[in-house]
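Visitor: Quick one, fold the following:
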Amino acid sequence: MNPKTDSQTVRVKLGPRSYDIDIASDQLAACARSVERWAQDREVSARQAFIVTDANVHKPHAAAVMQSLQDANWETHLAKVPAGETSKSLTVVAGLYDQLVDIQAGRQTLVIAVGGGVVGDLAGFVAATYTRGVPFVQVPTTLLAQVDSSVGGKVGINHAQGKNLIGAFHQPLGVFIDTSLLDTLPERDYRSGLAEVIKYGVILDEEFFAYLEQNVEGLNQRAPEVLRHVIARSCELKAQVVAADEYERTGLRAVLNYGHTFAHAYEALCGYGELTHGEAVAIGMVDAAQLAEWRGQVDGSLAQRQIALTEAVGLPTRLPEGCELKQDDVIARMKLDKKTVAGQLRFVLPTRLGHVEVFTDVDEADVRRVLSS
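Guide: Got it, this is the predicted structure:
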């Protein structure tokens, strides 16, 4: 893809598992060109594709991907799962395994996920485990999936006792992102994805944060040229973190959890569905910036700029009415966070715009001060 036109490519550098993220607008009907390039590069010659999607995006998005592959003489099979988090289950996985067996899928059968984060996680887990691993391609259809979950190779399903407790690292052959797919995304879902975009600016790139501030109108209007740049830069930034800590062994990847310690507690305690993940992250990032300010790590301008940008793109900066939470409940939930060690709260906090660190010495009293503000 040519970065001088209306498309560009981001490379995720992981040695022999390296792959491209192709970003374009109004090019879904030609996605087979990218798929064929990736398959050839990795010597995948079977030309059999198993497309996993859900009821929300089967038509027109998954149908367009299937047609593109059929036009390129691929044998295609479509598996449609129910929309929503409940599809990330062993029951649904078993049904997909059965379908793969029925079509006599082999180790070169290509699994293609067309959908949001749930479909990507689910299809990726199936690809990671069927015959101990088959090739996999992501076609994310939500902004959140395009800038976050489709990049990095984390795949998985849920257990009754927790989200994503069963999973693997399975890098795709490539990721195909078409910004025009966002035209049909509901407003609330679109804005939720912008929270993760803002996060990348705060944690890794001050100039990118400034670009977002300067292009609020384009973000709100879903302007293709703005979206291509925003998605590409977000993917580049996440790819850098993933390349440095692919399997989450060094702790470097923890910076991606900025705002999430607050957010996960809010999501759970307000009741799943009251807040979208992106809305909870937006609020959590504001609280994390406030915490950093009160600890003397940053001045007040960082939190104010973050609040201004968050509100400008239509995201909340405070919990909604009707979601009044007890501080003790929030603190208790935070202590269940995966970053917590031996009950000690750990937070990803900024030391300046564009840089964050993990802190293990956060005083619970400071957290309570944030929660009471």
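Visitor: from here on, contacts and neighbour counts on C-alpha atoms
Guide: Fine.
Visitor: surely residue 93 meets residue 122?
Guide: Yes: counting by CA atoms under 8 Å, a contact exists between residue 93 and residue 122, whose distance comes to 7.4 Å.
Visitor: To compare against the first, here's the next sequence to fold:
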Amino acid sequence: MQLQPIKQSFQVQYDYQLYFTSGLFTLENPLFVNLIAAYKDFEPVKLLFVLDDGVKKHHPALVNQIQDYCKEHKQIIKYTNTLVLPGGEQVKNSDEAIESVLKGVNENKICRHSFVVVIGGGAVIDMVGYAAAIAHRGVKLIRIPTTVLSQNDSAVGVKNSVNAFKKKNFLGTFAPPFAIINDSNFLETLEQRDWISGISEAIKVALIKDKTFFKYIADNATTLKNREMEPMQYVIYKCAEMHMHHIAQGGDPFESGSSRPLDFGHWAAHKMEYMTNYELRHGEAVAKGIALDVTYAQLTGLISEEDLQHILDVMNTIGFDLSLPVESPVEVQSLLDGIEEFREHLGGQLTITLISDLGVKHDVHTIDMELMSQAITKLNHQFALN
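Guide: Have a look, this model is predicted:
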């Protein structure tokens, strides 16, 4: 008897929402408790909080506020503990940090009907999301991002990751959060470089998807640099909206194909982060990566010199340092090696997203290494002396 293959297919519906507020854990703000109650209102839901130590430093009363808020709503929320862990990209290099979260899940008996609530920048959110996704094959996660970059990009997607083997995001999962909550109060205490850094992700999506949005960023470059909250809130909202729309409508939320338009500028960014031992913020590296790729696009004839200079001027006005951290031929080659490492990480055919006009993406599958070297030289010649 010959047995025929058994085939099966199924679909899973994912739903998650991004909320906007200020003063999330003030007693008069009902957003958080209502969100938990909407999940399960017949018994208290157990919560484990994980807090970025940089956020704790700038908001020293936050842990007490969280405890008071949970106590006020104890019929809905069962507070267990708040773990405080280091922030920044280095936390994604640390097995210790992952173990701390997993230990917290275990010791506080966080199950798949409980929540891990992470409050911090993109790196902490990435790491905690990975730990939550592998604990019990996935416990529910609420993300509360506290930087511009995490509020408009990294925390609004479906990816979680840590670094391994000297490669960024080598270990990771696709696991959508239960919800994301953007609290604008956290932005007020950011260092200037962190305020600016996340704007690069907005520039990224604007350049590949929306010329009008890029014009808004260009027209507001100075006010964004000067920390005016209204234009920044619009940039965060629009960037997050476009990011989430791409995930839902792009037909490839778990990135099984080769094209990754939301990784525009990222092949070089990831490599430069590693080359600088992560002294570069991710958003700072993305700005440099975008600057390099648009310079290459101009050298290949995809965009005009006028458009190139306009893009670079906008980023420069916002405050980005667009010089590349490479000087010697060995460093240049190391940066160029990032192209193949990028392909290896994503799998499939090499696909690098460039632009052929403002707001128009253009994928290429080969890179002229000599021309890319010229782009590095051209960009550094323009900005290294500034």
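Visitor: ok, back up a step: of residue 93 and residue 122 of the first structure, who's got more company?
Guide: A direct count of neighbours by other CA atoms under 10 Å for residue 93 of the first structure and residue 122 places residue 122 higher, at 28 against 20.
Visitor: now for the longest helix anywhere in the second structure, which elements pack on it?
Guide: Under DSSP state H, the helix in the second structure containing the largest number of residues is helix 229-249. Applying 3 or more CA pairs under 8 Å, 6 or more residues apart in numbering; DSSP states H and E, one finds that helix 229-249 of the second structure makes contact with helix 148-152, helix 199-209, helix 221-225.
Visitor: which SSE is the closest residue to residue 73 of the second structure other than its chain neighbours in?
Guide: Nearest residue to residue 73 of the second structure, sequence neighbours excluded (CA to CA, 6 or more residues apart in numbering): residue 33, at 7.0 Å. Secondary-structure element containing residue 33 of the second structure, defined by DSSP states H and E: helix 31-39.
Visitor: how much space is there between the counterpart of residue 20 of the first structure in the second structure and residue 131 of the second structure?
Guide: In the superposition onto the second structure, residue 20 of the first structure corresponds to residue 17 when matched by TM-score structural alignment. Summarising the geometry, the distance separating residue 17 of the second structure from residue 131 of the second structure, computed by CA to CA, to the nearest Å, is 21 Å.
Visitor: cool, and residue 249 of the second structure?
Guide: Look at residue 249 of the second structure and residue 131 of the second structure: by CA to CA, they are 28 Å apart.
Visitor: how close does the closest residue in space to residue 244 of the first structure that isn't next to it in sequence get to residue 246 of the first structure?
Guide: Computed as CA to CA, 6+ apart, the closest residue to residue 244 of the first structure that is not its neighbour in sequence is residue 252, at 7.1 Å. In this structure, residue 252 of the first structure and residue 246 of the first structure are separated by 9 Å, where distance is defined by CA to CA.
Visitor: who has more neighbours, the two?
Guide: With neighbours defined as other CA under 10 Å, residue 252 of the first structure and residue 246 compare such that residue 246 has more, 19 against 15.
Visitor: What's that one aligned with over in the second structure?
Guide: Aligning on TM-score structural alignment places residue 246 of the first structure opposite residue 253 in the second structure.
Visitor: ok so, going back, could the helices and strands packed on helix 229-249 of the second structure be laid out in TSV, adding mean neighbour count and distance to residue 162 of the second structure?
Guide: Below are those laid out as TSV (neighbours: other CA atoms under 10 Å; distance: least, CA to CA, whole Å):
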stretch	mean neighbour count	distance to residue 162 of the second structure
helix 148-152	28	15
helix 199-209	25	20
helix 221-225	18	30
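Visitor: Quick one: closest of the ones you listed to residue 286 of the second structure.
Guide: Comparison of these against residue 286 of the second structure by CA to CA identifies helix 199-209 as nearest, at 6.3 Å.
Visitor: what residues does the closest one touch?
Guide: Residues outside helix 199-209 of the second structure that contact it (CA atoms under 8 Å, 6 or more residues apart in numbering): 148-149, 152-153, 212-214, 217, 235-236, 239, 242-243, 261-262, 264-265, 283-284, 286-287, 290, 315, 354-355, 357-361.
Visitor: Report the angle between that helix and helix 229-249.
Guide: Inter-element angle recorded for helix 199-209 of the second structure and helix 229-249: 50 degrees (by axes from the mean of the first three to the mean of the last three CA atoms, to 10 degrees).
Visitor: Report the aligned residue range of the first structure for the following helix or strand past helix 199-209 of the second structure.
Guide: Going down the chain from helix 199-209 of the second structure, the next helix or strand is helix 211-219, by DSSP H and E. Per TM-score structural alignment, the counterpart of helix 211-219 of the second structure in the first structure is residues 206-214.
Visitor: Helices of the stretch 1-150 of the second structure, residue ranges please.
Guide: With DSSP state H, counting those that start in this stretch applied, the stretch 1-150 of the second structure shows helices at 31-39, 53-58, 62-72, 95-107, 122-134, 148-152, listed in chain order.
Visitor: from what I can see residue 299 of the first structure touches residue 293, true?
Guide: Yes: proximity of residue 299 of the first structure to residue 293 meets the contact threshold set by CA under 8 Å, at 5.6 Å.
Visitor: Please identify which of those two sits among more neighbours.
Guide: Counting neighbours by other CA under 10 Å for residue 299 of the first structure and for residue 293 shows that residue 293 has the greater number, 19 against 16.
Visitor: circling back to that earlier point, make TSV out of the helices of the stretch 1-150 of the second structure and add distance to residue 349 of the second structure.
Guide: Listed next are these as TSV, based on distance: least, CA to CA, whole Å:
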stretch	distance to residue 349 of the second structure
helix 31-39	41
helix 53-58	39
helix 62-72	46
helix 95-107	31
helix 122-134	26
helix 148-152	28
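Visitor: what's the closest of those helices to residue 186 of the second structure?
Guide: Closest among the helices of the stretch 1-150 of the second structure, once you apply CA to CA, is helix 53-58, at 7.9 Å.
Visitor: which outside residues touch that closest one?
Guide: The set of residues that contact helix 53-58 of the second structure without belonging to it, under CA under 8 Å, 6+ apart, is 62-63, 84-87, 119-120, 146, 186, 189.
Visitor: Columns neighbour count on top of the residues you listed, output as JSON lines?
Guide: Formatted as JSON lines, the entries for the contacts of helix 53-58 of the second structure read as follows, by neighbours: other CA atoms under 10 Å:
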{"residue": "62", "neighbour count": "16"}
{"residue": "63", "neighbour count": "18"}
{"residue": "84", "neighbour count": "20"}
{"residue": "85", "neighbour count": "21"}
{"residue": "86", "neighbour count": "17"}
{"residue": "87", "neighbour count": "20"}
{"residue": "119", "neighbour count": "23"}
{"residue": "120", "neighbour count": "29"}
{"residue": "146", "neighbour count": "27"}
{"residue": "186", "neighbour count": "19"}
{"residue": "189", "neighbour count": "14"}
